[in-house]
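> Coordinates for the following, if possible.
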Amino acid sequence: MGGAGHLRRPLGTLPAAPRRRAPPPRGPGGDLRPRPAHLRAARRHLRGRAVTTCYVDRKDAELRADGAALAVYEGGRRTGVIPMGPLTHLVILGNARLDTRLLHRLAERGVTVSLIGGRRHQLLATCAPTLHGDGRRRLAQYRAASHPGRTCERAAHVVAAKLDGEIALLEELRPRARRGEVVVTALERIRTARANVEEEGGGLDRLRGLEGAAAAAFFTAYQECFAPSLGFQERNRRPPRDPVNALLSLTYTLIHAEHVREVGLTGLDPMVGFLHELDYGRESLVCDLVEPARPAAERFVWQLFHDRTFTDRDFASGAERPGCYLKKAARSRYYPLYEAWAEGQRRTWREEVRALLRWLEEGGDAP
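Below is the predicted model:
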């Protein structure tokens, strides 16, 4: 990841929407009606652009190859066509059917297919193009991951980048917090952790402890920036228990899938990271790369609620499906918003992976 370059970049924002007078409170909880301005802005932003990432979130949808296009069928009727020429990533959420002929076409064109579980929005599998042919890249990664000094160097870079992003975000949101003093206290704790990142000694355990303490402080302050009616009091997942955590989890999952694709195209091993220790089934390198991207994602989620693009009425929870999740109609609004936001982030994400690759190949200081 590009260290100083990453830290100087502003956190991502949605396409600008026209300012409007806030609608009056509605309902006993004082909830406000959704404001669709950012959705319209996102759709205008994407209109006429080539579709590079396609999201399929339709129950029992069937995907077929149709010449040079991907056709979507529901109930035997064709409901959509996406040209495969510019497509680079197909994200399938929930139940969908596709035949091997389509998989062959997608593989020939270098399109990554990500399968995300419909209930908990977890990345279940990735069908990616063949790994980069230069095995020396993976050997360089394994050597660095086996060297305690280089592992700590890289882990410190990841933690520093993430903490700098958290500090920048909380400074931006502090005027909007319900209790500004809580944000000030959190900022002091995160800044203290950030100052200690560069100290020597303690190894990975110390760095992980600093990152964990800073994350706890961050979410204590972050929750102060949302309406109490959303019930957001802490970070929770698997399953998320409130609307903010639900949107955070979905956004994190999509970002994770994007980084799995980038790492695969670069030819690195997604399972071998630096800050995140080896664990069966965990893509530790991808987790490392996602950490500095989280503050921008958290700003994106905050803005969606702040602008009332989503309210608690867009979410469902119940005994049949534990946790809190976006309703179907709300998900159809979320994907274009995410895509418009992610489009502005992908160059940074790609450069982060390339900077890591250069560091590995040069065997020098962390980028």
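> From here on, just use CA atoms for contacts and neighbour counts.
Will do.
> any idea how far residue 181 lies from residue 188?
Shown here: residue 181 relative to residue 188, a distance of 11 Å by Cα to Cα, to the nearest Å.
> ugh, wrong one, residue 143
Computed as Cα to Cα, the residue 143 to residue 188 distance reads 37 Å.
> Next: residue 354.
Between residue 354 and residue 188 the distance is 33 Å, computed by Cα to Cα.
> which of those two has more neighbours?
A count of neighbours by other Cα atoms under 10 Å puts residue 354 above the other of residue 354 and residue 188, at 18 against 14.
> helices and strands around the helix or strand containing that one, which ones?
Mapping residue 354 onto the secondary structure by DSSP states H and E places it in helix 346-362. For helix 346-362, the helices and strands in contact under the criterion 3 or more Cα pairs under 8 Å, 6 or more residues apart in numbering; DSSP states H and E are helix 136-145, helix 243-266.
> I have a second one here; can you model it like the first so I can compare?
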Amino acid sequence: MPVIYLTDQGAMAHKKGERLIVEKKSDVILDMPLIHVEQLVVMGNVQLSAALISQLLVQEVDVAFFSSYGKYRGRLTPPALGFAQLRYRQYQVLGNPQTALPIAKQAIQAKLANQRRTLGRLAAAGGSKVQAAAQRATQTMQGIESQVSAAKDLDSLRGYEGSGAAAYFGGLKDLLPPSWGFNGRQYRPPPDAVNAALSFGYALLQSAALGMVNLVGLDPYLGFFHTIDYNRPSLALDLMEEFRPVVVDAIVAPLFLQNRFSAQDFRRESGATPGVYLVEGGRRRLIEAHEKQMATPVFYPRKKETTALRRIIEEQARHLANVVLGEAASYQGYEA
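From the prediction side, this is the model:
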């Protein structure tokens, strides 16, 4: 089990010998060797002992912190040692539109292709009306894809990405039961259950992408497509773009289509954190689906091999590092 999710509110995680122990009200709810922990995801009110934190740093285990509703808070990572040359080259590539723009184009080209294919796969099980709506959306997206390579700058590229997203989520809207009230992608805050589930899933994916960016030594806050802003891991957001449809959308939509979510899995909040959010049962169901999807072996065109989606994200991060260092001629986005 490479990724451990700590979601039980009030739990305490500590180190006992070479084992990770998680307890709640004197009951042991997890006992496993620390050597098997690749990443720790802490959600909400879960405490970590100082000894455990120290050991996780020694083992270079990535630890990500989220609110109980899935909002990313930050992470505990070991020092980025030995990556000065890579990060220096990253700054140079970022500052040169002739080298930065092609990387961003490839990422968005792959995202649009994956959105189009995901929508087609989801619609295949629906009726003729659903399939016709999905076909209209995918045709629109195909036209936008053909324009991406001609984008002159990042602003025009972001415009194409936004137009593609509007067509894609419009098509997704036609697939999902109207009773869930999904009218397109909205997330600040999520106004309905579908957006709540998408936001939670994207947060999990962002955590994975950020972990991989840190692993290979790139600066996660300096991206090629997303604007640079305070506390925004722009490069991790860049990396996750091509994986949003195949990791998150491909599991969230079926959870609604197969009635695996109920109204009790969501809660509407007001006050400081307004919006609709997943609660414990829904979170667990989505986390299970997410981990299953990330472990699914799929074909990886760049290396012409079959491997887990989680490893493909890592390979794409390493591929990007090779492009930045000049060891690969150009970036090739992942298309499922």
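> TM between them?
TM-score of the superposed chains, computed with TM-score structural alignment, normalised by the length of the second structure, equals 0.89; 315 aligned residues with a Cα RMSD of 1.7 Å.
> Checking my notes, residue 65 of the first structure in a strand, right?
Yes: residue state for residue 65 of the first structure (DSSP: H, G, I helix; E, B strand; the rest coil) corresponds to a strand.
> That one maps to what in the second structure?
Alignment note: residue 65 of the first structure maps to residue 15 in the second structure; criterion TM-score structural alignment.
> Assess the claim that that match and residue 51 are in contact.
Yes: with contacts defined as Cα atoms under 8 Å, residue 15 of the second structure counts as touching residue 51 at a distance of 6.3 Å.
> The two: which has the busier surroundings?
Neighbours per residue, other Cα under 10 Å: of residue 15 of the second structure and residue 51, the larger number sits with residue 15, 21 against 11.
> ok, now how distant is the nearest residue to the more buried one once chain neighbours are set aside from residue 27 of the second structure?
With sequence-adjacent residues excluded and distances taken as Cα to Cα, 6 or more residues apart in numbering, residue 15 of the second structure is closest to residue 52, at 4.9 Å. Counting by Cα to Cα, the separation of residue 52 of the second structure from residue 27 of the second structure is 18 Å.
> The two: who's more crowded?
Between residue 52 of the second structure and residue 27, residue 52 has the larger neighbour count (other Cα under 10 Å), namely 19 against 9.
> could you say which helix or strand contains the equivalent of that one over in the first structure?
Taking TM-score structural alignment as the alignment basis, one finds that residue 52 of the second structure is matched in the first structure by residue 102. Secondary structure assignment for residue 102 of the first structure, by DSSP H and E: helix 100-108.
> Quick one: list the elements packing against that helix.
In this structure, helix 100-108 of the first structure packs against strand 61-66, with contacts taken as 3+ Cα pairs under 8 Å, 6+ apart.
> Quick one: residues contacting the residue nearest to residue 15 of the second structure.
Each residue near residue 52 of the second structure by Cα atoms under 8 Å, 6 or more residues apart in numbering is listed here: 13, 14, 15, 20.
> And those, which is closest to residue 183 of the second structure?
Here the nearest of those to residue 183 of the second structure, counting by Cα to Cα, is residue 13; it sits at 40.4 Å.
> So the nearest residue to the closest one once chain neighbours are set aside: helix, strand or coil?
On the basis of Cα to Cα, 6+ apart, the spatially nearest residue to residue 13 of the second structure that is not a chain neighbour turns out to be residue 22, at 4.3 Å. For residue 22 of the second structure, the secondary-structure state derived from three-state DSSP is strand.
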